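> the amino acid sequence is not available; the structure is as follows:
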C-alpha cells in the first residue's frame, strides 16, 4: 500500500535563504544633487567618483575569479552563498555604471578610472587562477573594511549629500553580507598562506598607482590640481588623523595572519542595524528595493 511521506521537503537553498540576497535595486540619482557631493569639496568628491569608476570592472574580476572554481564546491550552503555573492556583485556593477553615467553628465572624466583599473586588473589576470582568487580575497577584505567604515563613520554621513549616499550605504551593507564568500571558496581551493602574502604585495603594487593616477588625473581635469586649499582639505578628510581612509588602514594587516578569516571580525550587529535602516518597515530604500516581496518570502 502506498503511503504519503510525512518527511518535509528540504527547502532549496539560495542567496536569500543564506543571508546574501541579490536585491534588485533601482536608484534614481537626483539631478539637483550638488556637483561636489562630499563636503562641497572637489578633491574628496572625485576620490569617491574614482572609486565608483573602479567598481564595475573590479566586481567582474571578483566574480570571474570565484566562478572559475565554482564546480569544485560541494557544500550546499557555500553553493548558495556563491550564488548570492554573484547576484549582489552583478547588481553593484550595474548600479555603479548608472551612477558613473550621472558623474559623466556632471562633467567628471569617468573614462580614466575605468581604463586604468582595467589595465591593472589585466596584469592580475595573467596570474594563475588560484592566485587571482587569492587577490580577490584580499580586495574583498579591503572593500569590507571600506564598507564598515562607511556605515560607522558619522562624519562621512554628515558630509555626504543625503541622496547621493544611499547607493553607497546599500553597497556597503551587501559587501559585509558576503565578505567571507570568496575566502571560503579559496579554502576549498587550498588557501596558501604564502600565496596570500604575495598577492597582498602584488595587489597594492598594481592598484595603488592606478588609484593615484586616476584620482590625480580627474582632479587635474576638473581644474583643481592647483587649488591648494581644496586639495589640503580633501586630503585631510580622507587621510588625516581622523580621515575616512585612515580609519580603514589598521584593518589591512589582519589579512596577513595565518589564521585570518573575515568572519573573525564580527559585523553581524552592524549588518542587522543597517538592514533595518534601509529595508525595514520604514526603511530608506524600500522604494528602490524592487524584489522586496520575493526576497522576504524565502529569507
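Here it is on my side, so go on. These numbers were taken from a predicted model, which means no experiment stands behind them.
> going by C-alpha atoms from here, please, whenever you check contacts or count neighbours.
Will do.
> for residue 242, give me its contacts.
Taking Cα atoms under 8 Å, 6 or more residues apart in numbering, we find residue 242 in contact with no residue.
> what about it, helix or strand, and which?
Assigned by DSSP states H and E, residue 242 falls within no helix or strand.
> my read: residue 218 touches residue 104, true?
No: Residue 218 is beyond contact range of residue 104, at 11.5 Å (criterion: Cα atoms under 8 Å).
> the two: which has the busier surroundings?
residue 218 (25 against 14; other Cα atoms under 10 Å).
> mind giving me the packing neighbours of the helix or strand where that one lies?
Using DSSP H and E, residue 218 sits in helix 193-221. Applying 3 or more Cα pairs under 8 Å, 6 or more residues apart in numbering; DSSP states H and E, we find helix 193-221 packed against helix 42-67, helix 111-124, helix 129-152.
> below is structure B, check it against A:
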C-alpha cells in the first residue's frame, strides 16, 4: 500500500513536470499539447472498455518500457552528453529516476489481484505493436514543427541513434523481452548504482 501511495504521489508530480516540459518545448517552438490530449482521450476510452486486470496488465507493460528506457538513459554517458539544454536534461533524468523507482508497482498490484502471466504477455504484445506508430507520429509532428522533417541528415542521425549497431533502442530489446520470461519481476534489474549516481548529480541526496 505504501508503494502504491508513493506511486500516486510520483505520478502527480510527474504530471506537473510534464506540463513544465511542454511549456519549455513550446517556448522552443514545439507544441506537444495535442499529443497529451490524444493520450488522455485514449485512456478514457480504454478505461471504459477494459477490465481492471486488463488495465493493470497494460500499465505493467507500459511501465516496463519506461523502466527499461530509464535504465538505459541513466547508464548511457553518450545520451547524457547528447542533451545540451540543462533544463531538459535535468527533467529527463528526474523522470528516469521516477520511472525506475516505481517500475514494479503496477506489476505487483496485478499479481496481488490475481492477474495472470498470459494477461501481462498479451498486454506487452499489444503495447509493443502500438507504441511504435504512436512514437513515430509524435516524432514526425515534432520534426515538422522544428523544420527538420525533410532533413535527410536528421533522419540518418535519428536512425543511427536508435536503430544503428549501437542504437539506443536496439540495446533495449533484450531487456524489453525479459518481460515475457516466466518468473520475471521488474525489481530484478539492479538500479542502485545509477540511481545513486544521478541523485548525486541532480543534488537529490
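Received, thanks. From a predicted model like this one, the values you see are computed outputs, not experimental measurements.
> what's the TM between chain one and chain two?
TM-score of the superposed chains, computed with TM-score structural alignment, normalised by the length of structure 2, equals 0.90; 203 aligned residues with a Cα RMSD of 1.9 Å.
> picking up where we left off before, can you redo the helices and strands packed on helix 193-221 of structure 1 as JSON lines with mean neighbour count and distance to residue 269 of structure 1?
Listed next are these as JSON lines, based on neighbours: other Cα atoms under 10 Å; distance: least, Cα to Cα, whole Å:
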{"stretch": "helix 42-67", "mean neighbour count": "22", "distance to residue 269 of structure 1": "25"}
{"stretch": "helix 111-124", "mean neighbour count": "18", "distance to residue 269 of structure 1": "33"}
{"stretch": "helix 129-152", "mean neighbour count": "22", "distance to residue 269 of structure 1": "11"}
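> want to throw the ones you listed into a markdown table with distance to residue 295 of structure 1?
Compiled in a markdown table, these are given as follows (distance: least, Cα to Cα, whole Å):
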| stretch | distance to residue 295 of structure 1 |
| --- | --- |
| helix 42-67 | 22 |
| helix 111-124 | 32 |
| helix 129-152 | 22 |
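> which one of these lies nearest to residue 91 of structure 1?
helix 42-67 (9.4 Å; Cα to Cα).
> which strands and helices lie in contact with the very next helix or strand once past that closest one?
The element immediately downstream of helix 42-67 of structure 1 (helix or strand, assigned by DSSP H and E) is helix 76-105. With contacts defined as 3+ Cα pairs under 8 Å, 6+ apart, the packing partners of helix 76-105 of structure 1 are helix 42-67, helix 165-177, helix 181-189.
> do you know which of those helices lies nearest residue 245 of structure 1?
helix 42-67 (10.6 Å).
> that closest one corresponds to what range in structure 2?
Helix 42-67 of structure 1 lines up with nothing in structure 2 when matched by TM-score structural alignment.
> for the equivalent of residue 196 of structure 2 over in structure 1, what is the enclosing helix or strand?
In structure 1, the residue matched to residue 196 of structure 2 (TM-score structural alignment) is residue 272. Here residue 272 of structure 1 sits within helix 268-279, counting by DSSP H and E.
> check the offset of that helix from the chain's centre.
Centre-to-centre, helix 268-279 of structure 1 and its host chain are 16 Å apart (Cα atoms, centre = their mean, to the nearest Å).
> quick one: buried residues of the helix or strand just after that helix?
Using DSSP H and E, the next helix or strand after helix 268-279 of structure 1 towards the C-terminus is helix 292-298. Residues of helix 292-298 of structure 1 classed as buried by neighbour count (16 or more other Cα atoms under 10 Å): 292, 295.
> number of residues surrounding residue 103 of structure 2?
26.
> now do the same for it: its match in structure 1.
Using TM-score structural alignment, residue 103 of structure 2 sits opposite residue 179 in structure 1.
> I'd say residue 203 of structure 1 and residue 135 touch.
Yes: counting by Cα under 8 Å, residue 135 is a contact partner of residue 203 of structure 1 at 6.6 Å.
> that concludes my questions; thank you for your assistance.
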